[in-house]
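Student: Kindly return the folded structure for what I paste below:
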Amino acid sequence: MTHISQLVDLIRLEQLEDHIFKGRNEPIGSPSIFGGQVIAQAIYAMSQSVPEGRYCNSYHCYFILPGDLNEPVYYEVETIRDGGSFSVRRVKAKQKDKVIFFMGASFQGMEDGYDHQLEMPKVPHHEGLYSWDQMYEQLKGFLPKSIEKFFSIERPITFKPTVVTNPVERKKLDPFQSIWFKIKGEMENDPIYNRSILSYISDYNILTTALHPHADIAHFGNTQMATLDHSMWFFRECDINEWMLFNIESPSASGARGFARGNIFSESGQLIASVTQEGLMRPKN
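Tutor: Below you'll find the model as predicted:
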């Protein structure tokens, strides 16, 4: 995928019955389905069943089995409740009649209320920073094969880390990371697609932050990594065409699991969403 329109086409599911949808897959360089894809498609599926004007304000999901890239994913949506202000939905994602993922989500209409937020951290501006694409063009042929394969994948998102680390230098890093991102191309702002796209992007970079403090001994070649659960809260609407900042920290890793949390800010400093994720970080023998 090289343009945001291709990601939108991936998120937009085929509706088979009232609450059953079918989705296709796109690889991002990993052997199984990218978790952000399943989350984004699940939000789209659930959003089709809620009253008009209600949009996802939070979700919590669990990854049960690795998704097979060669098999379609079927989403079964269940209505839990439609209240005066909120709706609750649950969705199961299946392949070959096995549940690979499930999610519960809350939907709310637009309301006014109290308003406060954390300030956006002070980081280098995206202008002048190198993107993943630019780094790949400069470093291809000099990187380990696994890293070069990851960076060579064409994506509909531009990522610009505020600090560039040497991927072959083995030293401990701080458990923090900040990445600017922007979609490639432009699209109309739509609350459903905006939330789906932000969810897709939120599964990039977050778990790797939990690997930073162990970067002197741990890397993708000797560590089994997989998302276990992922949650997200949406606070404010955004312009999906603008640059945004994903600020991530990892408070803990233990028991072969890593935990990370992050905030997504607009370029002007508005807090758009918060994310948490726990994932498997199992050293290989």
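
Student: okay, CA-based contacts and neighbour counts for the rest of this
Tutor: Fine.

Student: ok, residue 281 to residue 101 distance?
Tutor: Applying C-alpha to C-alpha, to the nearest Å, the value for residue 281 to residue 101 is 19 Å.

Student: Likewise for residue 251?
Tutor: Residue 251 sits 25 Å away from residue 101, going by C-alpha to C-alpha.

Student: sec struct for residue 239, please.
Tutor: Of the three states, residue 239 takes coil under DSSP: H, G, I helix; E, B strand; the rest coil.

Student: who are the neighbours in contact with it?
Tutor: Counting by C-alpha atoms under 8 Å, 6 or more residues apart in numbering, residue 239 makes contact with residue 189.

Student: So residue 251 and residue 101 - more neighbours on which side?
Tutor: residue 101 (24 against 13; other C-alpha atoms under 10 Å).

Student: Helix, strand, or coil at that one?
Tutor: Following three-state DSSP, we place residue 101 in the strand state.

Student: Now show me the structure for the sequence below, then we'll compare the two:
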Amino acid sequence: MAETTPAALVADLVDLLDVVAVDVDLFRGRRSTGGVGRVFGGQVVAQALQAAQRTVDGRAAHSLHAYFMRPGSEAAPIDYRVARDFDGASFATRRVVAWQDERPILTLTASFQRDEAGLHHQSPMPDVPAPETLRSERAWRMEQRETIPERWREPLLRERPIEFRPVAPRRWTDPAPREPVQHSWFRTVAPLGDDAAVHRAILAYASDTALLSTSMLPHGVSWTTPGMQTASLDHTLWLHAPARADEWLLYAADSPWSGGGRGLNRGTIYARDGRLVASVAQEGLIRRR
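Tutor: Predicted coordinates for the structure are as follows:
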């Protein structure tokens, strides 16, 4: 397995999410390096957010709502058409449609707000072990590599630009049923610059990780289970406060319900100092054929 430096991994991720303007309010996102098969949903969400951010000045994204319509393919780049629906004194709204092979694969709406003070409260951060006391998800998987089927080995073991350290690791190939709750620390494996838009985009990218699997925990299955069909159906992210994606963030996820081939997942993301910086909700397809 080829090794690469953490800085190179993170630089490639930043470049992946750095959409390029090809016309007025039309942007293009490149393929991921070495990508095959289906595009990661968090990549499409993050690129769509970056496209929307390119059309807004003086306001920061505070929420986005996305629907996945078709799976994207790593065989071609993705185009993002932005509609400037509203520009007010405090808020602005953008609507983005992601296109590939002349078909829409995702719609996203995002709202932006000028910074202002206001009434404040938040739920407390869960009491979990510090990230320094935990092993990375990749380290756990490397320990289990001989039990991972060949077709899953490369995607499960490859080096990634974002490191996750789960509080309660699970076996992906033969998971045992457990409560639909999971906590993970995460951050990029190398420092980022100070562009707040890049940190928001990477947070959006990471928010689609370690979420859908939560609704499968009580059933003792994962996306590697034979006969399982899984996919994100929609994705909502609320950005409450500025956060650095290159510093440890705690992702606390739970699933209150599943049924009808779908699972509902919720997430809260905390900074190391206890600030609630983002909330997430997603419904996903968890169909067992």
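
Student: What are the contacting residues of stretch 159-179 of structure 1?
Tutor: With contact meaning C-alpha under 8 Å, 6+ apart, stretch 159-179 of structure 1 is reached by 123-126, 129-132, 143-144, 147, 180-182, 209-217, 245-251.

Student: ok, residues contacting the longest strand anywhere in structure 2?
Tutor: As assigned by DSSP state E, the longest strand anywhere in structure 2 is strand 276-288. Under the contact criterion C-alpha under 8 Å, 6+ apart, strand 276-288 of structure 2 has outside partners 122-125, 207, 211-212, 216, 227-243, 261-271.

Student: what span of structure 1 lines up against it?
Tutor: Under TM-score structural alignment, strand 276-288 of structure 2 corresponds to residues 271-283 of structure 1.

Student: Over to stretch 106-114 of structure 2?
Tutor: Going by TM-score structural alignment: stretch 106-114 of structure 2 matches residues 101-109.

Student: Now do the contacts for the aligned partner of residue 86 of structure 2 in structure 1.
Tutor: Alignment note (TM-score structural alignment): residue 86 of structure 2 maps to residue 81 of structure 1. Residue 81 of structure 1 makes contacts with 87, 88, 89, as judged by C-alpha under 8 Å, 6+ apart.

Student: List the buried residues in the host helix or strand of residue 81 of structure 1.
Tutor: Assigning secondary structure by DSSP states H and E places residue 81 of structure 1 in strand 73-82. Within strand 73-82 of structure 1, the residues that count as buried by 16 or more other C-alpha atoms under 10 Å are 73, 74, 75, 76, 77, 78.

Student: mean per-residue distance, the helix or strand following it to structure 2?
Tutor: Next helix or strand after strand 73-82 of structure 1 toward the C-terminus (DSSP H and E): strand 86-95. Mean deviation of strand 86-95 of structure 1 from its aligned counterpart in structure 2 after superposition (mean C-alpha distance after the TM-score superposition for structure 1): 0.4 Å.

Student: Could you name the helices and strands sitting against strand 86-95 of structure 1?
Tutor: Strand 86-95 of structure 1 sits against helix 35-47, strand 73-82, strand 98-109, with contacts defined as 3 or more C-alpha pairs under 8 Å, 6 or more residues apart in numbering; DSSP states H and E.

Student: Let's see that with 10 Å instead.
Tutor: Packing partners of strand 86-95 of structure 1 (3 or more C-alpha pairs under 10 Å, 6 or more residues apart in numbering; DSSP states H and E): strand 20-23, helix 35-47, strand 54-63, strand 73-82, strand 98-109.

Student: Make CSV out of those and add distance to residue 4 of structure 1.
Tutor: Below are those laid out as CSV (distance: least, C-alpha to C-alpha, whole Å):
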stretch, distance to residue 4 of structure 1
strand 20-23, 17
helix 35-47, 13
strand 54-63, 21
strand 73-82, 21
strand 98-109, 25
